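Visitor: pasted the sequence and its predicted model underneath.
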Amino acid sequence: MEKTKKRSKGNRMTQDIVFNAVIVLLLLFLIVIMAYPIYFVLVASFSDPTYVNNGDFLLYPKGFTLLGYEKVFEESRVWIGYANTILYTALGTALGVFITMMAGFALSRKELPFRNAFMGFFVFTMYFNGGLIPYYMVVKSLNLTNTRFLMIIISAVAVYNIIITRSFMLSNVAEELRDAARIDGCGDGRFFFQIVMPLSKAIAAVLVLYLAVTYWNSYFNPMIFLTDRSKYPLALYLREILLTVSTNAQSSVTSDASAAAMLQKMSQVIKYGIIVVSTLPIVCVYPFLQKYFVKGVMIGSIKG
């Protein structure tokens, strides 16, 4: 009997080891598939254009060069774009987090009149809108076109962010806490700023990351609403630089074959340099928010 139990226990341990090994190998395979394109972009941005254009498998920079970064940073437009993007991202994220937190808190309170109707109206706007032309006409009628103020407020509030904030408030801000604060004479405003906000660091980190990425990568709204080039964000300037390089390479074909070939080579390296320049700053923010972000994105995943 004991031998049978030991044998069955040994079989289970063997099965567990095999299962865990297969899972680890699959996860490592997925990590390589997802991580290598990012790594390739970084390596290619430092590699000689010849190796990049040949499609070589790059594990390390070949023919190390900073040509792509030199071409990107020698443009004064890049520094103007960085300043504008940092301004839009910082102010827009702060405004968006503040408004979203207040909206989520209000919609989580049972005493709010018509809160379900408000929630239904917000959700309706996620699926139905008037289109780009009416949107532009409304913005223009408010005299907000070609203003930095518009770039700050235009992406500050998203219904999805309000929904996850409301869910967090319902799960983590107990009614008993509100009742205890009310007994001590604490009003709604004081309760929100002194109790709810400190308890909501996890969801605030999620909102900061979502909004910061949205603002940092935004180029369509600036392309539609901005005409003053001094107000362009980084993404729009980088798009212009890439289009300029591609256009110059094509126009040089008829005039100078050697110059055209050089521009064609450089265009790929410049493209990868642009990707690194535009994404690296926002990627560096993630490690500081990871602890709260993991907790925040698990909202509603565990019941009971």
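Guide: Yes, it's here.

Visitor: okay, CA-based contacts and neighbour counts for the rest of this
Guide: Fine.

Visitor: I'd like the next helix or strand past the lengthiest helix in the chain.
Guide: Ranked by residue count and defined by DSSP state H, the top helix of the chain is helix 2-45. Next helix or strand after helix 2-45 toward the C-terminus (DSSP states H and E): helix 49-53.

Visitor: which elements pack onto the longest helix of the chain?
Guide: helix 257-297 (3 or more C-alpha pairs under 8 Å, 6 or more residues apart in numbering; DSSP states H and E).

Visitor: rerun that using 10 Å as the cut-off
Guide: helix 49-53, helix 67-73, helix 257-297 (3 or more C-alpha pairs under 10 Å, 6 or more residues apart in numbering; DSSP states H and E).

Visitor: those helices: which one's closest to Asn11?
Guide: Closest approach to Asn11 among the helices and strands packed on helix 2-45 is made by helix 257-297 (35.9 Å; C-alpha to C-alpha).

Visitor: output the contacting helices and strands for the closest one.
Guide: helix 2-45, helix 49-53, helix 67-73, helix 76-108, helix 159-172, helix 201-217, helix 234-251.

Visitor: redo those helices as CSV? Include mean neighbour count and distance to Gly187.
Guide: Below are the helices and strands packed on helix 257-297 laid out as CSV (neighbours: other C-alpha atoms under 10 Å; distance: least, C-alpha to C-alpha, whole Å):
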stretch, mean neighbour count, distance to Gly187
helix 2-45, 13, 49
helix 49-53, 19, 62
helix 67-73, 17, 52
helix 76-108, 20, 13
helix 159-172, 19, 17
helix 201-217, 21, 21
helix 234-251, 18, 43
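
Visitor: second one coming, line it up with the first:
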Amino acid sequence: MVKRRKKINMESKGDKYFRIGVIILMISFAIIIAYPLWFMVIASISSPDAVLNGEVWLWPDTIDLSGYVKIFNDPLIWIGYRNTILYTLVGTTLSIVLTIPAGYALSRPNLPYRKYFMWFFIITMFFGGGLIPFYFLVSSLGMIDTFWALIIPQGLSVWNMFMVKAYYESNVSSELIEAAEMDGASQLRTFWSIILPISKPIIAVMILFYAVGKWNSYFDAMVFIRNENLYPLQIVLRNILIVNDNSSGGITGEDIYERLKLANQIKYGVIIVSSLPIIMIYPLVQRFFKEGFLVGSFK
């Protein structure tokens, strides 16, 4: 009979205490991060009186969806959702089309004038003309109060492009490109048939980065958009909060309290309404984050 060997525990007492301390610290961090998110959910479905009186901590005192009813009864909410989805889909697609080829081209050491292109992009990261020249530029292009004012000016993020460049420098070897050239593949065919199939992790990461940024963007819409039918969701929700948070019109303390309850209830509902769609997208690309940025090209 084969005797079972006892598993030798090489962990010292100090290592054991350290591991327990790390676990406790990580659990504490998780609670600190997760509790505000959980509180927003329960506060959005609790009665406004209980939230204002500090009676809601871990569970909703009752289920009250009147805040969501008020939010979704506003027709501009649905217009904002439609516009934001269009801005996110079209804008993210354009950004990916620009970022991935640009990052790959800058990663190749044989790119003509590569150093000058690098400096050109780096300068734009640290220096800008300012808001007024930017507004005049967009205006001169005829994009004020148009769909494209929120798409074209923010089409490329230089920071994201450099992330793509670093990915290709680490994962696409010159031998792989030379092998494709020996087989008679052109530069375009090499990029389409060899580079893109091994770029799924970085493309997924870029899609998430761009989509989150465009979904949450509101400043450009404040500057360039005047037509309510072109408002993104964030502007619509901001206007709802401003209208309901303005308690100066109340004559009595009771009126002010009622407005405060309404504004507080809508505030938490607005956060959930604006965040939920993008949170639902994250699990779709989570597995690419697990693969990481350093998936080898010969894998």
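Guide: Yep, that arrived. What you see is a predicted model, and the numbers here were worked out from it, not measured in a lab.

Visitor: TM between them?
Guide: The TM-score (TM-score structural alignment, normalised by the length of structure 2) is 0.92; 288 aligned residues with a C-alpha RMSD of 1.6 Å.

Visitor: circling back to that earlier point, which one of the helices and strands packed on helix 2-45 of structure 1 lies nearest to Thr147 of structure 1?
Guide: Comparing those by C-alpha to C-alpha, helix 257-297 comes nearest, at 22.6 Å.

Visitor: tell me what angle the closest one forms with helix 2-45.
Guide: Orientation check (axes from the mean of the first three to the mean of the last three C-alpha atoms, to 10 degrees): helix 257-297 of structure 1 against helix 2-45 gives 140 degrees.

Visitor: with structure 2 superposed, average distance for helix 257-297 of structure 1?
Guide: Mean deviation of helix 257-297 of structure 1 relative to structure 2 after superposition (mean C-alpha distance after the TM-score superposition for structure 1): 1.4 Å.

Visitor: cool, stretch 115-125 of structure 1 as well?
Guide: Its aligned residues in structure 2 lie a mean 1.1 Å from stretch 115-125 of structure 1 after superposition (mean C-alpha distance after the TM-score superposition for structure 1).

Visitor: list the buried ones in that stretch?
Guide: Phe122 (16 or more other C-alpha atoms under 10 Å).

Visitor: which residues does that stretch contact?
Guide: 106-110, 112, 114, 158-160, 162-163, 166 (C-alpha atoms under 10 Å, 6 or more residues apart in numbering).

Visitor: show me how far it is from its chain's centre.
Guide: The chain centre lies 25 Å from the centre of stretch 115-125 of structure 1; the measure is C-alpha atoms, centre = their mean, to the nearest Å.

Visitor: where in structure 2 does it fall?
Guide: Stretch 115-125 of structure 1 corresponds to residues 114-124 of structure 2 when matched by TM-score structural alignment.

Visitor: the helices and strands packed on helix 257-297 of structure 1: which one's closest to Phe293 of structure 1?
Guide: Comparing these by C-alpha to C-alpha, helix 201-217 comes nearest, at 5.1 Å.

Visitor: who are the packing partners of the closest one?
Guide: Going by 3+ C-alpha pairs under 10 Å, 6+ apart, helix 201-217 of structure 1 lies up against helix 76-108, helix 159-172, helix 197-199, helix 234-251, helix 257-297.

Visitor: right, and those - which one's nearest Leu207 of structure 1?
Guide: Using C-alpha to C-alpha, the nearest of these to Leu207 of structure 1 is helix 76-108, at 6.0 Å.

Visitor: that closest one vs structure 2 - mean distance after superposition?
Guide: With mean C-alpha distance after the TM-score superposition for structure 1, helix 76-108 of structure 1 averages 0.5 Å from its match.

Visitor: mind checking which helix or strand Ala180 of structure 2 is in?
Guide: Using DSSP H and E, Ala180 of structure 2 maps to helix 174-182.

Visitor: list the contacts for Ile152 of structure 1?
Guide: Contacts of Ile152 of structure 1 (C-alpha under 10 Å, 6+ apart): 85, 87-96, 215.

Visitor: out of those residues, which is nearest to Lys71 of structure 1?
Guide: Lys71 of structure 1 lies nearest to Thr85 out of the contacts of Ile152 of structure 1, by C-alpha to C-alpha, at 20.1 Å.

Visitor: for Ser278 of structure 1, see how far away the residue nearest to the closest one when sequence neighbours are not counted is.
Guide: Of all residues not flanking Thr85 of structure 1 in the chain, Pro233 sits nearest, at 4.8 Å (C-alpha to C-alpha, 6 or more residues apart in numbering). Remark: distance between Pro233 of structure 1 and Ser278 of structure 1 (C-alpha to C-alpha, to the nearest Å) = 11 Å.
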